[in-house]
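In: pasting a predicted model and its sequence here:
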Amino acid sequence: MMPFRRRLLGTLLLWLGTLLVSLYIVVVQILPLQQEMGSDAEFWLILALVFIAAFVFAAVIGYRIIKIHIAPIENITETAMELVKGNYRARAYEDSDIGSAPLSSTINVLARNLQEITAVREMEQERLKTLIETMGSGLVMVDRQGKISLSNKYFQNEFGLNADDIIGKFYGELPIPETFAGFIEKVFMTETPAREQLEYQSGINNRAIEVYGAPVIGSHEQWLGIVIVLHDITELKRLEQIRKDFVANVSHELRTPVTSIKGFSETLIDGAYKEEATLLSFLEIIQTETNRLETLIEELLELSRVEQSGFEVDAQPTDMKAVIEYAFEMVHSRFEEKNMKCETFLDEVYVSGDANRLVQIMMNLLVNAITYSAAEKTVTVRLSQKGSQAVVEVEDEGIGIEASEISRLFERFYRVDKARSRNSGGTGLGLSIVKHLVEAHHGKIEVRSIPGRGSVFTIYLPLAD
């Protein structure tokens, strides 16, 4: 600041010198002139002109002072005010020839630093926002007043909420399941971490979530609220239930024939073999149960093969009408046993698929229709083309399926009517095999059903090129 002060002092001295020179001219030059002229009018005219010239000169010097020293200060002040308002792009004018140049340079360095800090902060906030929005878990934060301060898309989609409708609202007002609301209440009131698995009803489906809640502690150990993180474990719960059902059903399916074989074998050993009629009857039962075990093992092995990663079918152009007719011939005897009819409406359609696997699919669907239909009913099979897909429909007049059971229909060993399917010798694996084989053909299977009136299984398969 010393050069600035020296320049300001020099300018003021120059202005003062101008005034002194003006006074010197008046005293030394003009006063003697008055005596020579002897006229007051001329004297005052000359004096006025001298003072006007001195004033103009002083004004020029003053303007120079303002331009050099005061205007840059005002510019720096305006720049500082812009920085206070948050406009970090504002810059002060820099001129090395003026005394305020170091101050302008310092202000500009401060502005650039603030701009860089703001840019870094905005980038970090954007990263944090992107991370929160795209994370595979639900997140919701509740402030110390109990109001929602933050939530991500996952949380909103899980409960069908909108960000504008929940931010700033009390957590007790949210339209969320009671179990989840109770968990938030517990964490908020106790201010201690907690973890639970919760289940709730969403429409006709059961949902399961794992939630973790913890208090948010700021600097100086200040409690700021709580944060809740939730994970959807519905699929894990379903798979766990499938595993439990699989173990239980396999155990039951194996125990029943093994118990029968063991019991009749022991009876024969104890002497029943001496009666020929009893011997033949028991041997027929043992053979039936042995066949049942063999079928179960074969279907378990088949299911294991089609469920393996990388399983593919040998897709070739295949006459789907011929496949359906062949499958009907294979199960014709079962239709006759229950005095049932099979009506077919088949178009000439060629699909891209494995003929043997397609026959297996149709046989399983036909057997399933026979199993869950009463005697003297009708099974209808339709084959048509829709766009680039072949459409196969198998419609029965059986017991039908409840809407809540359709989602589990293709699980291993799952049965709509357990007593009926077991009495008919079914293993509960047929539809699971069908689903995997259809998907291996890059197709899909759908089910429509009305309880008490029957079901329609629809298969979509790609057409042959």
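Out: Thanks, I have it.

In: contacts, neighbours, all on C-alpha from now
Out: OK.

In: what about the spatially most central residue of the chain, which helix or strand?
Out: Centre of the chain computed as the mean C-alpha position; nearest residue by CA atoms, centre = their mean is Y154, 5.2 Å away. Assigned by DSSP states H and E, Y154 falls within helix 153-159.

In: which strands and helices lie in contact with that helix?
Out: helix 101-134, strand 138-143 (3 or more CA pairs under 8 Å, 6 or more residues apart in numbering; DSSP states H and E).

In: out of these, which is closest to V216?
Out: Taking CA to CA, strand 138-143 is the member of those nearest to V216, at 8.8 Å.

In: quick one: buried residues of the very next helix or strand once past that closest one?
Out: Per DSSP H and E, the first helix or strand lying C-terminal to strand 138-143 is strand 148-151. Across strand 148-151, burial judged by 16 or more other CA atoms under 10 Å covers I148, S149, L150, S151.

In: picking up where we left off before, give me every residue that touches the residue nearest to the centre of the chain.
Out: Y154 sits next to E133, T134, M135, G136, S137, G138, L139 when contact means CA atoms under 8 Å, 6 or more residues apart in numbering.

In: biggest strand in this structure, by residue count?
Out: Ranked by residue count and defined by DSSP state E, the top strand of the chain is strand 205-217.

In: tell me the angle of that one relative to strand 138-143?
Out: Orientation of strand 205-217 against strand 138-143 (axes from the mean of the first three to the mean of the last three CA atoms, to 10 degrees) gives an angle of 40 degrees.

In: output the contacting helices and strands for strand 205-217.
Out: helix 178-190, strand 194-202, strand 223-232, helix 234-269.

In: so which bits of that strand are buried?
Out: Buried positions in strand 205-217, judged by neighbour count with 16+ other CA under 10 Å: R207, A208, I209, E210, V211, Y212, G213, A214, P215, V216.

In: just the residues contacting it, thanks.
Out: By CA under 8 Å, 6+ apart, the residues outside strand 205-217 that reach it are 184, 187-188, 191-201, 223-234, 237, 404.

In: from the residues you listed, which would you call buried?
Out: Applying 16+ other CA under 10 Å to the contacts of strand 205-217, the neighbour count classes 184, 187-188, 191, 193-194, 198-199, 224-234 as buried.

In: sorry, back to before: against I68, how distant is the residue nearest to the centre of the chain?
Out: For Y154, the distance to I68 (CA to CA, to the nearest Å) stands at 61 Å.

In: next, the one to line up against it:
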Amino acid sequence: MKSFSNQLFLFFMLITVSIFAVLGIILGQLFPFFLKNYFIKNDIPFNEESLHHINSQYFLALFILIVLAVVLISFGAYRLIRNMIEPLENITNTANELTKGNYRARAYAMGPATIVELRSSVNNLARTLQEIEKTREVEEERLKTLIENMGSALIMIGREGNVSIVNRRFLEGFELSFDEVRGKNFLTLGLPKEVEKFIDHVFLTESPYRKQIEVEVQQEIFYKQVYGAPVVGEHGRWLGVVIVLHDISELIRLEQIRKDFVANVSHELRTPITSIKGFSETLLDGAFKDEKMLLSFLDIIYQESNRLQMLINDLLELSKIEQHGFSVNIAPTSLQDVLIRAVELTSPRLDEKNMEFKVDIARDVTVMGDANRLIQIFTNLITNSITYSPEDKTITLRIKQNEDYGIVEVEDQGMGIEKNEIARIFERFYRVDKARSRNSGGTGLGLAIVKHLVEAHHGKIQVDSEVGKGTCMKVMIPLKKK
């Protein structure tokens, strides 16, 4: 706009100077003729020299008048042009600010009615855009709050397969960060295969789809009710798909517990009850008269009753831990002290199999935990390692830490666990080696109790295992904050 005003001013001045120059030349040519006629008519003597002198004086005066006129006209033209251009510049600058998203910009141009009307129109447009922007921000904030706080995981994927929207529940469920997901193709996120297949299906069919799937995250199985649908914009334009994953693992788990509880408990109780009943009947039938047989049968009945008592105690303990509102007494706790106590409790069992402990503790780590419950956790894990390891082997105990957790590793040289079974070992009554596990004297509930206690500490438990080489149980408990 400024260059246009400059060009307009130069053009106006050029026209003005040209007009004055033409008028000056014409008058310069006619002035001597009229002057000569004037002298002749009035009988005034003159000569060429005086005529030339008067002519020079005329041109000088004419030049001064032209310069003065050009200056005055220039000043007037400049003021006139600025008064016309400045309002337009102000309105143009306001329009530019609006295009940049600054809807608070306003035009203050003054001038003719047309300029005022244009200014009012631009200001009305700015106010309308500002109101629309405020409404959009409110709606966007509401939508963001709704998406972030909804109970289900949500992800929206554009037509090119790149993630456009994802909520916190989805990121937490698959242990991802926003920077890892934003703008990335969903196939590069490392999602479980079942989830990728579901998304592919919605992409290919471009129609709503619902399915219950089973996914494994960090060696733990989750059940998801997944719903997917295409996102269609204005004029039927296909924008991508939206996927909602509702975690129904707890419902499936409770349903499975209801189904399996009676069968599992009756199965676990059958052996000791059958043994106690059978040997009692034998004794009642007269076997009690043989002292040696009597003592043998009573010893078996005693062992089976102990096994029955252990099973009932573990069931009661697990039921207590799973109750709503169960909590542990959190306090700063030394992992080294906890591990020493667990070793003392399991040493007799270790000596029976001629095994030994290997301890790798660079320094003690203080965590926020319940000392008694932590001793229960590590005693159970060490007992499992001893039970499922051959004689003359080594149980390795390590204490480490990272930025958030104190870490205890219990590593054995036992039978190991198949990868497809690792995710299930924390289920009630689940046994990797059914025959051997039942003869070990365990109830099948120890690892279920361990997992619940670790979660009550807001910790994690991971399992690394290789068949024939051994298993490493890694327990992570939150550190004491400085």
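Out: Received it, and whenever you're ready, just let me know what you need. In this text, all values refer to a predicted model and were calculated from it rather than measured experimentally.

In: who's in contact with the very next helix or strand once past the helix holding Y154 of the first structure?
Out: Next in sequence after helix 153-159 of the first structure, counting helices and strands by DSSP H and E, comes helix 163-166. Helix 163-166 of the first structure has contacts (CA under 8 Å, 6+ apart) with I148, S151, Q156, L174.

In: R373 of the second structure: neighbour count?
Out: Neighbour count for R373 of the second structure, taken as other CA atoms under 10 Å: 19.

In: which residues does it contact?
Out: By CA under 8 Å, 6+ apart, R373 of the second structure lies in contact with V328, L453.

In: which SSE is it in?
Out: For R373 of the second structure, the element it lies in under DSSP H and E is helix 371-387.

In: quick check: next helix or strand after that helix?
Out: Next in sequence after helix 371-387 of the second structure, counting helices and strands by DSSP H and E, comes strand 394-401.

In: distance from that following strand to the middle of the chain?
Out: 34 Å (CA atoms, centre = their mean, to the nearest Å).

In: next, the angle helix 371-387 makes with that strand.
Out: If you take the same axes, to 10 degrees, strand 394-401 of the second structure sits at 150 degrees to helix 371-387.

In: what's the neighbour count on L269 of the second structure?
Out: L269 of the second structure has 17 neighbours, counted by other CA under 10 Å.

In: residue contacts, it?
Out: L308.

In: looking at the first structure, name the residue matched to it.
Out: Mapped onto the first structure by TM-score structural alignment, L269 of the second structure lines up with L254.

In: follow-up on the earlier one: in JSON lines: the helices and strands packed on helix 153-159 of the first structure, plus mean neighbour count and distance to S260 of the first structure.
Out: Listed next are those as JSON lines, based on neighbours: other CA atoms under 10 Å; distance: least, CA to CA, whole Å:
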{"stretch": "helix 101-134", "mean neighbour count": "15", "distance to S260 of the first structure": "57"}
{"stretch": "strand 138-143", "mean neighbour count": "23", "distance to S260 of the first structure": "53"}
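
In: can you lay out the ones you listed as TSV showing distance to G425 of the first structure?
Out: What follows is those, written out as TSV (distance: least, CA to CA, whole Å):
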stretch	distance to G425 of the first structure
helix 101-134	50
strand 138-143	46
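
In: closest to P32 of the first structure out of these?
Out: Between those, helix 101-134 lies closest to P32 of the first structure; by CA to CA that is 48.5 Å.

In: the closest one vs the second structure, mean deviation?
Out: Superposing on the second structure and averaging over aligned pairs (mean CA distance after the TM-score superposition for the first structure), helix 101-134 of the first structure comes out at 4.9 Å.

In: ok, stretch 290-303 of the first structure next?
Out: With mean CA distance after the TM-score superposition for the first structure, stretch 290-303 of the first structure averages 1.9 Å from its match.

In: M368 of the second structure belongs to a helix?
Out: No: assessed with DSSP: H, G, I helix; E, B strand; the rest coil, M368 of the second structure is strand; it does not lie in a helix.

In: quick one: it and H458 touch, right?
Out: No: in this structure M368 of the second structure lies outside contact range of H458 using CA atoms under 8 Å: 9.6 Å.

In: and the two? which has more neighbours close in?
Out: Neighbours per residue, other CA under 10 Å: of M368 of the second structure and H458, the larger number sits with M368, 22 against 13.

In: now do the contacts for P72 of the first structure.
Out: Here P72 of the first structure is in contact with Y93, S100 (CA under 8 Å, 6+ apart).

In: got it, and F326 of the second structure?
Out: Shown in contact with F326 of the second structure (CA under 8 Å, 6+ apart): K320, A456.

In: count of neighbours near the residue lying closest to L114 of the first structure once chain neighbours are set aside?
Out: Leaving out its chain neighbours, the residue that sits closest to L114 of the first structure by CA to CA, 6 or more residues apart in numbering is Y88, at 6.3 Å. Applying other CA under 10 Å, we find 21 residues neighbouring Y88 of the first structure.

In: what's the distance between Y88 of the first structure and P102 of the first structure?
Out: 19 Å.

In: cool, Q156 of the first structure as well?
Out: Counting by CA to CA - Q156 of the first structure and P102 of the first structure are separated by 54 Å.

In: counterpart of E117 of the second structure over in the first structure?
Out: Correspondence of E117 of the second structure to the first structure, assessed by TM-score structural alignment: L103.

In: wait, I meant S327 of the second structure
Out: Taking TM-score structural alignment for the superposition, S327 of the second structure sits opposite G310 in the first structure.

In: and what about its match, helix, strand or coil?
Out: For G310 of the first structure, the assignment made with three-state DSSP gives coil.

In: residue contacts, the nearest residue to V140 of the first structure once chain neighbours are set aside?
Out: Once flanking residues are discounted, V140 of the first structure sits nearest to S151: 4.3 Å by CA to CA, 6+ apart. Applying CA under 8 Å, 6+ apart, we find S151 of the first structure in contact with G138, L139, V140, M141, A163, I167.

In: got the residues you listed as TSV, with distance to E124 of the first structure columns?
Out: TSV is the format used below for the contacts of S151 of the first structure (distance: CA to CA, whole Å):
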residue	distance to E124 of the first structure
G138	21
L139	19
V140	20
M141	19
A163	22
I167	22
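
In: quick check, nearest of these to G62 of the first structure?
Out: I167 (60.2 Å).

In: neighbours of the closest one, just the number please.
Out: Count around I167 of the first structure with other CA under 10 Å applied: 17.

In: correct me if wrong: it contacts S149.
Out: Yes: applying CA under 8 Å as the test, I167 of the first structure and S149 come out as touching, 5.7 Å apart.

In: what's the spacing between T371 of the first structure and N364 of the first structure?
Out: T371 of the first structure is 10 Å from N364 of the first structure, where distance means CA to CA.
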